[in-house]
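*Asks:* A predicted structure for the sequence below; I have some questions about it.
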Amino acid sequence: MLKHNFSAGPCILPQEVFKKAAAAVLNFNDLSILEISHRSKDFVSVMEKAQSLALEHLGLTGKGYKALFLGGGASMQFLMVAYNLLEKKAAYLNTGTWADKAIKEAKMFGEVIEVASSKADNYNHIPKGYVIPEDVDYFHFQTNNTIFGTQMQYTPDVSVPLICDMSSDIFSRQRDFEKYDLIYAGAQKNMGPAGTTLIVVKEDILGKVSRQIPSMLDYRTHISKDSMFNTPPVFPIYVSMLTLEWLKENGGIDAIEKLNNQKAALIYNEIDRNELFNGFVKEKEDRSAMNATFVLNDSAHTAAFDAMWKEAGINGLNGHRSVGGYRASMYNALTLESVQTLVDVMQQLEKNA
């Protein structure tokens, strides 16, 4: 049976990408993609195409930005952002577990102003009405919070450099990406397998801190070496390139955003209609189109519901331990049919109750 993969990450990937990646493991110009030199012309071409496609999808080609594919995950970027950009103080919005971790790392390098936080409410909403100081080195926030299922539906209007963790909704919806000075995203949420992280940075914000930055943690080092200062994660970058190609072939961000909105509307309409379920996110305007979090109103139905969705071929629906309940992660490659399968199960549970 084909599995409907709602896992929060590593993410579902397109079947076409699986086939091409599997073929390359066996033969990529007479060698396996797993054993080719990262200095070879074949892989240099892969890296250049991945970087080019990332900038193209974001509409940032020729606008002073560089795309990097590095190791260390998005968690490494919590450190690197502050190392490279925080001279005196920075402003952070705390909307989830990973934002909280980013704040912790930044505090090692300077003063951190937490402009607002939803931590006291277990991150069940996006804070509103906060003020971003104009004398900070940058403002950092996350567009989407995988664990709790909240999403920023707007881009903050700021007069300072805007830094954003887009790990779980990168390439899923249009934004005014030129307003951002640095974007980073772990590949495993919407772009490829775990092992690489995309960083898109405007070059003119770099080189302004007085501290000495270790070579491996300096964005300028990696820009000067085209993401190959050290051996890059070859296979995750290759699969990310394939996924970015697939996105382009299927209409780019504009087309995928329409599909993602359809999927989100389908699941949230059922959560709101079905009296057996309740959404975790407090305000509908803060709901994530990528990660729908919900709970059963009566735990007596848990065993039956769990058995039903597993029988339907659904995978990865259990919620994070911080929230409990269920989490339907609907990344780009997840089909509308998969979401319909989940909705059918929810409706069948209602009929059986």
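*Replies:* Yep, that arrived.
*Asks:* going forward, measure contacts between C-alpha atoms and count neighbours the same way
*Replies:* Fine.
*Asks:* Tell me which residues of stretch 23-40 come out buried.
*Replies:* Of the residues in stretch 23-40, those scored as buried under the neighbour-count criterion (16 or more other Cα atoms under 10 Å) are 24, 28, 33-34, 36, 38.
*Asks:* Can you lay out those residues as TSV showing distance to residue 2 and secondary structure?
*Replies:* Formatted as TSV, the buried residues of stretch 23-40 follow (distance: Cα to Cα, whole Å; DSSP: H, G, I helix; E, B strand; the rest coil):
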residue	distance to residue 2	secondary structure
24	23	helix
28	28	strand
33	27	coil
34	27	coil
36	32	coil
38	35	coil
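*Asks:* State the pair within the residues you listed that is farthest apart.
*Replies:* Farthest-apart pair in those is 24 and 38; separation 14.7 Å (Cα to Cα).
*Asks:* list the contacts for the closest residue to residue 3 other than its chain neighbours?
*Replies:* Among residues not flanking residue 3 along the chain, residue 313 sits closest, at 4.8 Å (Cα to Cα, 6 or more residues apart in numbering). Listed by Cα atoms under 8 Å, 6 or more residues apart in numbering, the contact set of residue 313 reads 1-4.
*Asks:* ranges for the helices of the stretch 251-353 of the chain?
*Replies:* With DSSP state H, counting those that start in this stretch, the ranges of helices along the stretch 251-353 of the chain come out as 252-273, 302-311, 336-352.
*Asks:* Redo these as TSV? Include mean neighbour count.
*Replies:* Conversion of those to TSV gives the following (neighbours: other Cα atoms under 10 Å):
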stretch	mean neighbour count
helix 252-273	17
helix 302-311	14
helix 336-352	16
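*Asks:* let's bring in a second one:
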Amino acid sequence: MSLRRRPYNFAPGPATLPEPVLRQAAEDMLDWQGCGMGVMEMSHRGREFISIAAAAEADLRELLAVPPQFRILFMQGGGLGENAIVPMNLSRGGQVDFVVTGSWSLKSSREAQRYADVHVAASNQAERHTTVPAPASWQLRQDTRYVHLCTNETIDGVEFHALPDLAALGCDAPLVIDCSSHILSRAIDWSKVGLAFAGAQKNVGIAGLTMVVVREDLLGHAMSICPSAFNYQTVAEAGSMFNTPPTYAIYIAGLVFRWLKAQGGIAAMEARNIAKARLLYDTLDASAFYVNRVARDGRSRMNVPFFLRDESLNEAFLAGAKERGLLQLKGHKSVGGMRASIYNAMPLDGVQALVDHLNDFARRHG
């Protein structure tokens, strides 16, 4: 008897995980490598978990080619937490500039106003978050402490496929990137970045872990109101063990890192992601039945929002998708329509199954 295929989960986060990772986690649940404990039962200071965390950090550094002058921190609070933690560590209460390209960067700029003098250097709000503002148009301030960029907008489906060179724009401030929904889907040019952060629950693992990669010279500048557990220098000096870290989330992330290495690393994953995104966008563009409103040069490879031109058919489309084992395709409530999140763990077969549904539904209702 053949095993029933698992549904394809297009959720934006918490999101689908590689099946081998889930199977390994299930195998380890009661007893990790014969130690008599499951990972959730371990002391974060015991040698067993210390080895898990060290391997995860080393594999992440290898996968993303993180230079030695950057520290990798395993923290809590999620992306929304980092919207406060970053300005408390880097702004010193001064000026910070934001490029607003969607819902997440807008939230980030509003949260930072509690701790810093925020300036929106560029925005695509007039275009309803469907374009990428050209860096040459950004109005950056000379004394800004850092420039914040969300390099992939999960809700709006906008992605920066190349990082801006702030030095070429006459700005010597560090670039801070929220790369939560595309981390490990492509390489990062660390020569252009001062700090990168990402919640794990989209493309890395389960909710609870936030990864921060920060250049060492940016440590030690936290505001006095910054909690000790969120002070980057304190966390770095304690090896991410100042307080109890999200141990199980770090363990799952470590399994995902190992899976990514087995798949051929970041270059191989980027090639797959390009192929998946091309297949889905080409199908949407070829049909008069669907529309994607994001400018072609700014389309996300990870999060693909789209709309049925006849939105009275939305519920029928979602019901048909569910019957085919295609889950979590409803768009965000603030945008509407549909959204397919096709992270690293989504195989090409899953995107092909969605394409087949798109085509069949259009034929039956067009």
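*Replies:* Everything's here; your move. Just so you know, these numbers come straight off a predicted model, no measurement behind them.
*Asks:* thinking again about what came up before, could you dump the buried residues of stretch 23-40 of the first structure to JSON lines with distance to residue 73 of the first structure?
*Replies:* Formatted as JSON lines, the buried residues of stretch 23-40 of the first structure follow (distance: Cα to Cα, whole Å):
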{"residue": "24", "distance to residue 73 of the first structure": "24"}
{"residue": "28", "distance to residue 73 of the first structure": "26"}
{"residue": "33", "distance to residue 73 of the first structure": "21"}
{"residue": "34", "distance to residue 73 of the first structure": "20"}
{"residue": "36", "distance to residue 73 of the first structure": "23"}
{"residue": "38", "distance to residue 73 of the first structure": "19"}
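*Asks:* ok, those residues vs residue 321 of the first structure, which is closest?
*Replies:* Closest approach to residue 321 of the first structure among those (Cα to Cα): residue 34, at 34.8 Å.
*Asks:* so which helix or strand takes in the counterpart of residue 208 of the second structure in the first structure?
*Replies:* In the first structure, the residue paired with residue 208 of the second structure according to TM-score structural alignment is residue 195. Taking DSSP states H and E as the criterion, residue 195 of the first structure maps to no regular element, lying outside all helices and strands.
*Asks:* Which residues are in contact with residue 195 of the first structure?
*Replies:* With contact taken as Cα under 8 Å, 6+ apart, residue 195 of the first structure is in contact with 71-73, 187-188, 233, 236.
*Asks:* Repeat that for residue 302 of the second structure.
*Replies:* 154, 157, 181-182, 273, 277, 341-343.
*Asks:* Report the separation between the counterpart of residue 344 of the first structure in the second structure and residue 143 of the second structure.
*Replies:* Alignment of residue 344 of the first structure against the second structure is given by TM-score structural alignment, with residue 356 as its counterpart. Counting by Cα to Cα, to the nearest Å, the gap between residue 356 of the second structure and residue 143 of the second structure amounts to 52 Å.
*Asks:* can you check residue 284 of the second structure too?
*Replies:* Between residue 284 of the second structure and residue 143 of the second structure the distance, using Cα to Cα, works out to 44 Å.
*Asks:* Repeat that for residue 260 of the second structure.
*Replies:* When distances are taken as Cα to Cα, residue 260 of the second structure and residue 143 of the second structure turn out to be 40 Å apart.
*Asks:* Equivalent analysis for residue 353 of the second structure, please.
*Replies:* The gap separating residue 353 of the second structure from residue 143 of the second structure is 51 Å, by Cα to Cα.
*Asks:* go on, residue 230 of the second structure?
*Replies:* For residue 230 of the second structure, the distance to residue 143 of the second structure equals 25 Å [Cα to Cα].
*Asks:* Tell me which of those two has more neighbours.
*Replies:* The residue with more neighbours, out of residue 230 of the second structure and residue 143, is residue 230; 22 against 13, by other Cα atoms under 10 Å.
*Asks:* Determine which residue in the first structure is aligned with the more buried one, please.
*Replies:* Matched to the first structure by TM-score structural alignment, residue 230 of the second structure sits across from residue 217.
*Asks:* Pretty sure that match sits against residue 81.
*Replies:* No. Contact between residue 217 of the first structure and residue 81 fails when scored by Cα atoms under 8 Å: they sit 9.1 Å apart.
*Asks:* circling back to that earlier point, format the helices of the stretch 251-353 of the first structure as TSV; extra columns: distance to residue 295 of the first structure.
*Replies:* Rendered in TSV, the data for the helices of the stretch 251-353 of the first structure read as follows (distance: least, Cα to Cα, whole Å):
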stretch	distance to residue 295 of the first structure
helix 252-273	9
helix 302-311	10
helix 336-352	12
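*Asks:* need the contact list for the counterpart of residue 77 of the second structure in the first structure.
*Replies:* Taking TM-score structural alignment as the criterion, the aligned counterpart of residue 77 of the second structure in the first structure is residue 72. Applying Cα under 8 Å, 6+ apart, one finds that residue 72 of the first structure lies in contact with 195-197.
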